[in-house]
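Trainee: this one's sequence-less:
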């Protein structure tokens, strides 16, 4: 009888052991989120996501933009509906009343002149962008449609200004990016926990166009933020080398601003004149400029950044996270201020 009881207890212990082991294996697999195996080698969901982290972020940002546009449209519709309900009429009648008051020859002519439609025509996206004379039937119809959209937008904005609107639509978190710190030129508060790094190219027209935006942010937040600049181009350009060499003599920021003021006029003679303007040791400048090691480092840095998912310039990183809209001062400043406040808590 005793041996039978021992046997039952032993079986129970063995079952419990294998049951616990099974549960543990399940938990491990669940935590790892294994998506594939090659014999005994496992591939996890996290590994896949890391491999395409930038592409995933780009897609999530596009989805967020679609949601944001949809949200704006829903808010507009609800605000118009509320206004129509106050007047005890339909939204259609509210808009018709608005257009009846505003759409007339005098206002349309004024609108046309303010937007140069009277000279350039009104464009319509068909197979290509086509401009129609406002005196033509199609052009006049497009002009009135454009004017109605303008009126409606102004009207909705006036209603919004009287409403308290809170947004809770969360933006996707950008992935962190690895950079070769030896080729990041920092200025501002270099000890700050908050960083804003500009991935840029002196021969990029858009980089030159947006440089004043980044300079405004630097002038405003240089005491609170470590600003940085990284040269990034599909080939190593003369101005990139010139900025790096100027940086060796402590004049990177000054050379950066001078180079952006040039309009792709980067001859050897011009670059030498810029170096003289900054009172650089011209002999050292020339020797460093022709050093092949620097060119190789810039090439390696390009490959590293490209592998991290950055394909264009200018790209802004705040705390090493890619900002989706690097050209919007408002969005960059909003996120930057948030990080500055968090760093001071």
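Mentor: Thanks, I have it. This structure is a prediction, so every number in the text was calculated from the model and none was measured.
Trainee: Only C-alpha atoms from now on, for both contacts and neighbour counts.
Mentor: Noted.
Trainee: I'd like the distance between residue 253 and residue 245.
Mentor: 12 Å (C-alpha to C-alpha, to the nearest Å).
Trainee: which residues sit against stretch 210-219?
Mentor: 188, 227, 260, 314, 327, 329, 333 (C-alpha atoms under 8 Å, 6 or more residues apart in numbering).
Trainee: quick one on the thing from earlier: more neighbours: residue 253 and residue 245, which one.
Mentor: Neighbours were counted for residue 253 and for residue 245 using other C-alpha atoms under 10 Å; residue 245 has more, 25 against 17.
Trainee: who are the neighbours in contact with that one?
Mentor: 252, 285, 288, 289.
Trainee: Could you say which helix or strand holds the second one?
Mentor: So that's residue 285. Using DSSP states H and E, residue 285 sits in helix 282-289.
Trainee: now that helix: how far from the chain's centre is it?
Mentor: Relative to its chain's centre, helix 282-289 lies at 37 Å (C-alpha atoms, centre = their mean, to the nearest Å).
Trainee: Show me what counts as buried in that helix.
Mentor: Judged by neighbour count (16 or more other C-alpha atoms under 10 Å), helix 282-289 contains these buried residues: 285, 288, 289.
Trainee: and these as TSV, adding distance to residue 71?
Mentor: Output for those, formatted as TSV (distance: C-alpha to C-alpha, whole Å):
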residue	distance to residue 71
285	55
288	54
289	53
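Trainee: Tell me the one among those nearest to residue 114.
Mentor: For the buried residues of helix 282-289, the closest approach to residue 114 (C-alpha to C-alpha) belongs to residue 289, at 51.3 Å.
Trainee: Please report the distance of that closest one from residue 271.
Mentor: From residue 289 to residue 271 the distance is 10 Å (C-alpha to C-alpha).
Trainee: Find residues that contact each of the two.
Mentor: Jointly contacting residue 289 and residue 271 under the rule C-alpha under 8 Å, 6+ apart are residue 242.
Trainee: Check which helices and strands the helix or strand containing residue 158 sits against.
Mentor: According to DSSP H and E, residue 158 maps onto helix 137-160. For helix 137-160, the elements it packs on are helix 53-86, helix 91-102, helix 105-114, strand 122-125, judged by 3 or more C-alpha pairs under 8 Å, 6 or more residues apart in numbering; DSSP states H and E.
Trainee: quick revisit: I'd like the next helix or strand past the helix holding residue 285.
Mentor: Next along from helix 282-289, by DSSP H and E: helix 292-307.
Trainee: Pasting the second one now:
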């Protein structure tokens, strides 16, 4: 019952926190002592934050759809035509033809079927033609709307949930770039985790997008040192942690026979690596780091992304993460 009340209270507070974004806003008092957002947020379980992020994304998506609708109706009224006629006009006048769209989006072999992953719907049958027509229509309209937005004063005041800050001052990490910044993206990951491997391409894109202004950190979130973590840690000692990460994640499942090849690629000495692995002190350091993370009671899945000391519970796509990172930077300033 207490958890249910906390959940209802959290969702109610969320609507307010989206609006003002203040952790110190007073929600209640007890004998004059204030209870603020941060006090409540510290009690909310991680899975509830995922729900809050989903609520935020749903609201944002609906707001964007309403803006799109207003832009289309505004232009249609201006031209004294229906919205459907305007959409058809946009499609006909698109500078990118349907055939170019197909090539640019690698749809010449078929359209991915969301209901059956791995299945491609041929673009020359009735179902494929219908889906392709819809995709192309959405593409043309989105391009038009993007251009039209610059002609209007549009403001979106929704903000993503502000999760509690956590103290990571005692956690060891490797830097993935040479930038020193107050803005930090910290990845807690596992080389043997399928989701982490899938996320790595997004991490590469984020590093390319923000790597010149934001500090990137990485910590292995495993309960014991694996061959992959030992290889990465050894490379880190020699200033090549990011290169090792790239090699390991792109290699797939690391086998014993892969290690000498990666060491050679990174120009690292194999005998020194064996000495590093044999040193039990390195394993103890890894174990203590993992125990400190567990004690925080916030690191339950991999990958976990922490942005400016706040765990990110949202979608791990490049676009969603980029949006959240930019918002975090603005909040910091």
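Mentor: Here it is on my side, so go on. A quick note: this is a predicted structure, and the numbers were derived from the prediction, not measured.
Trainee: what's the TM between chain one and chain two?
Mentor: The TM-score (TM-score structural alignment, normalised by the length of the second structure) is 0.68; 294 aligned residues with a C-alpha RMSD of 4.1 Å.
Trainee: Specify which member of the buried residues of helix 282-289 of the first structure is nearest to residue 165 of the first structure.
Mentor: Checking the buried residues of helix 282-289 of the first structure against residue 165 of the first structure by C-alpha to C-alpha gives residue 289 as the nearest, at 55.3 Å.
Trainee: so who does the closest one touch?
Mentor: Residues near residue 289 of the first structure by C-alpha under 8 Å, 6+ apart: 241, 242, 245.
Trainee: Mind reading off the mean deviation between the helix holding residue 285 of the first structure and the second structure?
Mentor: When the second structure is overlaid, helix 282-289 of the first structure sits 4.4 Å from its aligned residues on average, using mean C-alpha distance after the TM-score superposition for the first structure.
Trainee: any idea of the angle that helix forms with helix 292-307?
Mentor: Here helix 282-289 of the first structure runs at an angle of 50 degrees relative to helix 292-307 (axes from the mean of the first three to the mean of the last three C-alpha atoms, to 10 degrees).
Trainee: And residue 87 of the second structure, how far from residue 47 of the second structure?
Mentor: Counting by C-alpha to C-alpha - residue 87 of the second structure and residue 47 of the second structure are separated by 41 Å.
Trainee: tally of neighbours for the closest residue to residue 180 of the second structure other than its chain neighbours?
Mentor: Take residue 180 of the second structure and drop its neighbours on the chain: the residue closest to it by C-alpha to C-alpha, 6 or more residues apart in numbering is residue 215, 5.7 Å away. Neighbours of residue 215 of the second structure under the rule other C-alpha under 10 Å: 21.
Trainee: just to revisit the earlier point, looking at the contacts of residue 289 of the first structure, which one is closest to residue 300 of the first structure?
Mentor: Using C-alpha to C-alpha, the contacts of residue 289 of the first structure come closest to residue 300 of the first structure at residue 241, 13.7 Å.
Trainee: State the distance from that closest one to residue 257 of the first structure.
Mentor: 14 Å.
Trainee: related to what we said a few turns ago, who has more neighbours, residue 87 and residue 47 of the second structure?
Mentor: Higher neighbour count among residue 87 of the second structure and residue 47: residue 87, with 18 against 9, using other C-alpha under 10 Å.
Trainee: Cross-check the contact I'm expecting between that one and residue 141.
Mentor: Yes. Using C-alpha atoms under 8 Å, residue 87 of the second structure makes contact with residue 141 at a distance of 6.9 Å.
Trainee: Comparing residue 241 and residue 257 of the first structure, which shows the higher neighbour count?
Mentor: The neighbour comparison of residue 241 of the first structure against residue 257 (other C-alpha under 10 Å) goes to residue 241, with 19 against 16.
Trainee: And the more buried one, how close does it get to residue 311 of the first structure?
Mentor: From residue 241 of the first structure to residue 311 of the first structure the distance is 20 Å (C-alpha to C-alpha).
Trainee: got a list of what residue 12 of the second structure touches?
Mentor: Residue 12 of the second structure touches nothing, counting by C-alpha under 8 Å, 6+ apart.
Trainee: Now which residue in the first structure aligns to residue 306 of the second structure?
Mentor: Matched to the first structure by TM-score structural alignment, residue 306 of the second structure sits across from residue 317.
Trainee: Can you tell me how far its match is from residue 59 of the first structure?
Mentor: 18 Å.
Trainee: what about the helices in the stretch 151-300 of the second structure?
Mentor: In the stretch 151-300 of the second structure, the helices defined using DSSP state H, counting those that start in this stretch lie at 194-210, 227-237, 241-251, 258-265, 270-278, 280-295.
Trainee: Packed most tightly, which of those helices would that be?
Mentor: Among these, judged by mean count of other C-alpha atoms under 10 Å, the one packed with the most neighbours on average is helix 227-237 (a mean of 20).
Trainee: Helix 270-278 and that one, what's the angle between them?
Mentor: Using the same axes, to 10 degrees: helix 227-237 of the second structure against helix 270-278 is 110 degrees.
Trainee: Can you get me a residue count around the counterpart of residue 164 of the first structure in the second structure?
Mentor: Applying TM-score structural alignment, one finds that residue 164 of the first structure aligns to residue 153 in the second structure. Other residues near residue 153 of the second structure come to 6 when the count uses other C-alpha under 10 Å.
Trainee: To which residue of the second structure is residue 176 of the first structure aligned?
Mentor: Using TM-score structural alignment, the partner of residue 176 of the first structure in the second structure is residue 165.
Trainee: quick one: that match and residue 309 touch, right?
Mentor: Yes. If you go by C-alpha under 8 Å, residue 165 of the second structure and residue 309 touch, sitting 5.2 Å apart.
Trainee: between those two, which one's more packed in?
Mentor: More crowded of residue 165 of the second structure and residue 309, by other C-alpha under 10 Å: residue 309, with 18 against 15.
Trainee: ok, the more buried one - contacts?
Mentor: 165, 166, 167, 168, 184.
Trainee: Now tabulate the residues you listed in TSV and tack on distance to residue 122 of the second structure.
Mentor: Converted to TSV, the contacts of residue 309 of the second structure look like this (distance: C-alpha to C-alpha, whole Å):
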residue	distance to residue 122 of the second structure
165	49
166	50
167	52
168	51
184	45
